[in-house]
Each structure stands twice: as C-alpha cells, then as structure tokens.
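Undergrad: Got a predicted structure plus its sequence, pasted below:
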Amino acid sequence: MAEHVLVAPDKFKGSLTAAQVAARVAAGLGVPAVELPVADGGDGTVDAAEACGFERVELEVTGPTGAPVTAAYAWRAATPEGDRPTAVVELAEAAGLRRLPGGPEPLTATSHGVGELIADAVRRGAGRVVLGLGGSACTDGGAGMVQALGARLLDESGAELERGGAALRKLARIDLSGFADLRGIEFVVASDVDNPLLGPHGAAAVYGPQKGATPGDVTLLDAALGRLAAVATQTHGLLGAVEHDGTPRPMGVAGAPGAGAAGGVGFAALAFLHADIRPGIDYLLDLLGFDERVKGARLVVTGEGSLDEQSLRGKAPVGVAQAAARAGVPVVAVCGRRTLSDEQLAEAGIEAAYALTDLEPDLGRCMAEAGPLLERLAAVIAAERRLT
C-alpha cells in the first residue's frame, strides 16, 4: 500500500532553494513525506546534491571577472555498493551570472574557476565528475576551464592568451603537455542544451545577448570560438571524433549537440575531457536516487518558480513527471506562477498545478512570502487529493 508523498521540486529562483521548497511543501501536506530536492544541472545543482546526502566542499577560485570567489561543489565518497567517488560541479558556482560583481563582461568573462573546481575534485580522488551547465556568464568556449587544468593557449608569439572569449581570435596553438592526468575519470555533462558551438544556433548567437553581448560582440565571439575549434581540430584531431555507437561525427566536436552549452564549455568538455552529454534532469534524478525514493509513493509533488513554455524543454518538473510516470505514480506541481494550460500540463504528465498567485496575486508578495504560501498550497493539495 502506498504510504508517502514524494516531494521533488526544483528551486523557486529568487525566493527559495529546492530544499526549502521541499521542506515547506512537506510541512503543509501534513502526511508522511519524503523530501528530494532536484535540479536540472543549472543553478542549485550543488544545493540539491547536498540536500540528498552529498558533502559540500568550498574553496576559493577565479570568478568570471578574474576576481576570487568562494565556490562549492558536491562530493560523495565511494559507496559500499561499489559506486565510484563522485563530484558534482556546478558551473554557475564559479562562472555564473550571479558571480558578476557589476555588469556583464561578454568579451572577457572566463570559465577558469570551473576548471579549478574540477582540479580539486580530481585531487580528492574523483572517479566521476558531473558537470552541470547553466547560468553561465562567459562565452569562452571553456578555454578558461582547460587552462585551469594545465592547457596553454598561445598566440603566434607563444604568449598565453588573456582571459575571455574575445582573446581566442588570436589563438595559434594549444599546448597540452602540462594538462592534468584525467585517465580513468568519467566526465558527464548534465545539460539539456543541444546547440552546436558555432553559427546562428551556436553559443554566441543564442546565448551571448543574455550575457550582455551586442550584435558586434556576437560576431566577434562566434569568430573567436570558430578559431578555437579550428586550432583544436587541427592540432588534436577532433574532426575525427565519433559518437558512442562508433559512427563518425562529420561536423566534428564543434557541431555536436550540446557543444554550445554554457558559452561553449560544452565544447571543451567534449573535446578535452572526453565527456558524455546526458539530459540534465534525467541524469541527476538517477544520481540523486529518485527511482528508489518513488517506490511506495502515492503522489509526487514537483515544481519550480515559473511553469511556462521553458518548463517543457527538459526542465526539472517535466523530467520528474516522466520519471514518476514510469513508476506509475501521479504527479502534481507547485509553482510561483503558471502560463501553461491544463492540456499542456497533462501532455507533460502533470495532473494539476497549484500556483502561489492563486492565493496571492501580487508577485512581489508571492516572492517575499513564498514559504508560508507554499505551506498553504500544500494543504490545498492534501485536501483535494484526500491525502489525510
């Protein structure tokens, strides 16, 4: 007999972390509940992993502007079942838009701190590194990340390039003689972005404007990323890369789906870390133990701050709903606001959605009072679903 409710929400951005959302919903339901905060690889991924039993590791790294920031990754030691030591590295912790002290720096922001987090995890003995991509402030093709791991990106005179994507237009050579020894380490990119590195659907064109890039900046950055891809292909044979089923990748790594994620960090992860790119929410649900927690549940409550068209493109609530459907458990969602119709929700596997704006139409008050309002929503769910 089903006994508990599984509460598996993402964060309410600007209001509550995923763990805080889960706690408030569980409190309001008034019935036995299992809390499983989730994330899709973007902001809040480390917090979600920590809430599920991972250890939080903090260190000072290089932020997107070059100034130091304190960032964290999540760590889980080897398990008795034989799972290897695992680090969950969230790009936004070191190189996210939220790490910018002032305005955006589209031409010079760096992913260097991400590489420093990876290097620390490798020193700890990681056998697997999960890299969550989202909320990036940089469009540097992952150049900073690989520099932090020991690569040297050199111009015609042999001088090291300065930080940022724009500098890549001067790239002449990549020296990997001092690159970290990553043999035997599994790298997984958790991301639902399928953009290539270059062109009208690439990292600069699609995401550059969100990071402050002007049309002229976009043109410059796309050319600079093209230079990175060309030099890497020429010097390291990346054009001959193959898919995991052994078929050739005719456009090389730069044309691979996901290479444009996080300003091109996806490209560097593929090219230099030999990473697999997995659907963000699906992979993280597996890592966080969703299938085990959903056993015996009579309902799953998921959610995020805004249930809208973007939610349908691989965001956490839809991923949770799909995973719950495989277990035969119904799903409802909580959110700050919703723009999806009942039909769209049903197609996504969500039976009903409960928004804070249903209780409080003022958006400012919804954000300021999200916790108490969530408890009230949860009580409504419990009553309508006859949980008590």
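TA: Yep, that arrived.

Undergrad: rest of the way, CA atoms for contacts and neighbours
TA: Will do.

Undergrad: now the helices for the stretch 201-350 of the chain?
TA: Assigned by DSSP state H, counting those that start in this stretch, the helices in the stretch 201-350 of the chain fall at 215-236, 261-272, 280-288, 290-294, 316-326, 342-347.

Undergrad: Give me the buried stretch members for the last one, please.
TA: When burial is assessed from 16 or more other Cα atoms under 10 Å, helix 342-347 yields the following buried residues: L345.

Undergrad: same deal with the third one?
TA: By neighbour count with 16+ other Cα under 10 Å, helix 280-288 contains the buried residues 280-285, 288.

Undergrad: Which two of those have the greatest separation?
TA: G280 and L288 (12.1 Å; Cα to Cα).

Undergrad: what residue lies at the spatial centre of this protein?
TA: Nearest residue to the geometric centre of the chain (Cα atoms, centre = their mean): G41, 2.1 Å.

Undergrad: looking at it, it is touching S136, isn't it?
TA: No. Using Cα atoms under 8 Å, G41 is not in contact with S136, being 11.6 Å away.

Undergrad: Pull the contacting residues for the nearest residue to H274 once chain neighbours are set aside.
TA: Leaving aside its chain neighbours, H274 sits nearest to F187 (7.0 Å; criterion: Cα to Cα, 6 or more residues apart in numbering). Going by Cα atoms under 8 Å, 6 or more residues apart in numbering, F187 touches 128-131, 269, 273-276.

Undergrad: before we go on, here's another structure to hold up against the first:
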Amino acid sequence: MTRVVFAPDSFKGTIAAADAARVLAEAWASVDPGVSPVLRPMADGGEGTVAAFAAAVPGARRMPITVDGPAGHPVDTAWLLLPASDDAPDGTAVIDMASTSGIELLDELRPWDADSRGFGQAIAAALDHGVSRLVLGIGSSASTDGGTGMLRALGARFLDARGAETAPGARGLGDIASADLSALRPAPEVRVLTDVTNPLTGARGAAAVFGPQKGLTDPSDQQQTDAALERLARLLALDPAVPGSGAAGGVGAALIAWGGTLLPGAAEVAHLIGLADAIAAADAVVTGEGAYDGQSGDGKVPSFVASLAAASGVDAVLVAGLIAPDADLAPFTASASLTEVAGSPASALADTHRWLHEAGRRLALAMRGSGPASGS
C-alpha cells in the first residue's frame, strides 16, 4: 500500500489548504485505489492557518466568536482550541488574522481606517477561556495600524496630546503622544507565525512595502505613516529594525512588545502538526500553493515541505496554480501547473477544483510510471 502525505498551502483566493489536500487525495486515489492518504494541510501564518490545525490535530475544537472586522462591521469567525498537552496544560489557542482582521474581509481597501481590533478581540476571548499558549498567524492583514487596534482590545490605550483616544487605524497613528499599557492583559506563551522578515520602518518597512497592497499608494502618505510607526516604536520601547516587526502592518511589532516570539510560519505549523514524522513514514508527499516562483524557495510552504521530504529520502511532488519560469523545481520529483493543465490562467481560476483534481491525477500517473505529468 502506498502512503502519501498531502500537505499543500492554500491557493490564495481560490481554494483553502484543507480542501486542496482533500481534492488531491481523491485524485490520487482515482489512479491508485490502494493509496493510504494522510492529510496535513499547511499554512505559513496567513490564510488557512486555523483550518490547517483543525484538520491535523485530533480533538481540536472551533470556538465561534463575533468580532469587529477591519472596517468595524461584525464578523462571525472562530478561534481554535487545541487539546491540553504537557507544555500547554490548559490548551493552546490558534488564531489567524486573516479570519478576524484580514484584507479579504473588506469590500474595498480602507488604508486609513482599517484596524486590527478584531484580531485582539479573538485573542482576548482565548485568554478568557484560560489557554496556556497562543499560536497567532498574522498573514493577510488589512491594516497598517502598528497593532494598536489589537493592543486596544487587550487593554492598552493610545492617547493624543490632550489625553483623548486617537482614531483607529493608520489615521490616528500620527496623533499618538502617549501609550498607556497599565491595563494591558498579561501575555501567556505567544508564538507568532509569519513568513515576513521586514522591519517596522524604512525602505523595507510596513508602510513602504505592504502599505500599497492595502491602498496606501501615495509616497507622501507612506512617509507620513512610516514616521508615525517610528514614534510608536519608541513609545513601545521597541527597536523598529527588528526583523519581522513590520509584518501585518506593524502587528508583528506590537506582539513583540507584548512578549510574543516571531517564528517562521511554515516551520512552526509543520512542527505543531507533526508533519516531519508523517513524511518520514510515507512514500511521497504532495505540496503546493497558488503561485510557485523564484521567491518561493525562501521559507514558503512548498520549499519547506520539500526540505522535510529530502531529509527523510521521500519523493516530493509539487502542484501550483502557476509555476513561473524562474522557479527552482530541483527539489521535486514531479510537478504540475494548473494554468498549463487547464490551458489558461482564466480557466484554472474559474474551476480550480476541477483542474486541481486533474493535475493530481496526472501526478499520480507520473509517479506510478504510467504517463507523464503533462502540464508541468
């Protein structure tokens, strides 16, 4: 019996990691009915982080909650409670920014007013439950608020020169004259998952690099926000040059100030779901993401999964929505691009489930030696 681990990331905006793993496993079984599939959907701290843990950890429980979304409107979401363990006797909470304060929760970009309050509200709910540890994924954020919304939900206050609360989002950053952290809730063990190493400020900082993705497109607005983040860092006694502090519009910095530890997202998710052990006991592992290019080798899910496979002498197989010409495919025994299998990017996006299934079927044939993985 062939044992295959399915450990894709989400194909952003089209199919979640857990669904992608299921579709690929079904496709593989259509070619090899005797396959023993092991589903380990992956994430790197962004979209799908909660779902990845929910699929991989027995006994995980979704805890429904309503939070203020990035535009202030109610969002029905959930955090995930992992069972108690020796190092987390009261359980671990997994919370992702994508489902609480994420950019995909916005109907339109709100560069000045979107904030991270909902993420903080979910954290507060987990603390109220009494968990021993927080695992926080901070990808796919909607705001550049320096994490002030999140910290406010945890008890902090950010005041202007007259002692009044400043406006939420990037709009109020420049008015902050003092930070009152006296009522800030104490942090348990906090593991922060991110694949971003950018500092808080400067040419590679939150406003300059990620601001435009959130609608902060005017260079003068970026400079203004960057200066405000610099002042916020001083108030939080934080070095703005710390790698990763610019993640999620500065939420990385706020979590460092709260006592959190920033960790490479893919590696930490893999550790917590036992991916290395699953791969070591398998004959092959199938991984993937929406677009695989020359930068995907820098800590992204497929390259990290391939490194685990190489360490155990296991074949790694890649499927991606698009495989760029500069992509390094050397770590993979076989690969397939949905764009090529479907015939065009538009077709691949229009029916991702169908073409993912077809790509998985072709890869299974290629691994059995029954045919080429055309479309690779």
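TA: Thanks, I have the structure now. This is a predicted model, so every value here is computed, not measured.

Undergrad: coming back round to it: can you tell me which helix or strand the counterpart of the residue nearest to H274 of the first structure in the second structure belongs to?
TA: Structural alignment (TM-score structural alignment) places F187 of the first structure against V190 in the second structure. Assigned by DSSP states H and E, V190 of the second structure belongs to strand 189-194.

Undergrad: same thing with Q121 of the second structure?
TA: Using DSSP H and E, Q121 of the second structure falls within helix 117-129.

Undergrad: What span of the first structure is that helix aligned with?
TA: Aligned by TM-score structural alignment, helix 117-129 of the second structure falls on residues 112-124 of the first structure.

Undergrad: just stretch 224-233 of the second structure next, same as before
TA: The aligned range for stretch 224-233 of the second structure in the first structure is 220-229, by TM-score structural alignment.

Undergrad: Superpose on the second structure and give me the mean offset of that stretch.
TA: Average distance, stretch 220-229 of the first structure versus aligned residues of the second structure after superposition (mean Cα distance after the TM-score superposition for the first structure): 1.0 Å.

Undergrad: OK, contacts around I256 of the second structure?
TA: 245, 262 are the contacts of I256 of the second structure under Cα under 8 Å, 6+ apart.

Undergrad: One more: E165 of the second structure?
TA: 157-159.

Undergrad: Kindly report the same for L216 of the second structure.
TA: 111-112, 207, 222.

Undergrad: What of L81 of the second structure?
TA: If you count contacts by Cα under 8 Å, 6+ apart, then L81 of the second structure has 60-63, 91-94 around it.

Undergrad: ok, these in the first structure, which still hold?
TA: For the contacts of L81 of the second structure, the subset whose aligned partners also touch in the first structure (both residues aligned by TM-score structural alignment, their matches' Cα atoms under 8 Å) is 60-63, 91-94.

Undergrad: Kindly indicate the member of the residues you listed with the most neighbours.
TA: Comparing those by number of neighbours (other Cα atoms under 10 Å), A93 comes first, having 31 neighbours.

Undergrad: Give the equivalent position in the first structure for it.
TA: Using TM-score structural alignment, the partner of A93 of the second structure in the first structure is A87.

Undergrad: For whichever strand or helix holds its match, give me the average deviation versus the second structure.
TA: Element membership for A87 of the first structure, per DSSP H and E: strand 86-90. Strand 86-90 of the first structure differs from its equivalent in the second structure by a mean of 1.0 Å after superposition (mean Cα distance after the TM-score superposition for the first structure).

Undergrad: Which is the succeeding secondary structure element to that strand?
TA: Elements were assigned by DSSP H and E; along the chain past strand 86-90 of the first structure, the next helix or strand is helix 91-95.

Undergrad: So which elements touch that next one?
TA: strand 68-76, helix 112-124 (3 or more Cα pairs under 8 Å, 6 or more residues apart in numbering; DSSP states H and E).

Undergrad: Could you rerun that using 6 Å?
TA: Here helix 91-95 of the first structure touches helix 112-124, going by 3 or more Cα pairs under 6 Å, 6 or more residues apart in numbering; DSSP states H and E.

Undergrad: and the angle from the helix it packs on to strand 68-76?
TA: Angle of helix 112-124 of the first structure versus strand 68-76, following axes from the mean of the first three to the mean of the last three Cα atoms, to 10 degrees, is 40 degrees.

Undergrad: After helix 112-124 of the first structure, which helix or strand is next? Please name it.
TA: Counting by DSSP H and E, what follows helix 112-124 of the first structure is strand 128-132.

Undergrad: Where in the second structure does the helix or strand following that following strand fall?
TA: Once the chain leaves strand 128-132 of the first structure, the next helix or strand it forms, by DSSP H and E, is helix 143-148. Using TM-score structural alignment, helix 143-148 of the first structure corresponds to residues 148-153 of the second structure.

Undergrad: Repeat that for stretch 331-339 of the first structure.
TA: Counting by TM-score structural alignment, stretch 331-339 of the first structure lines up with residues 316-324 of the second structure.
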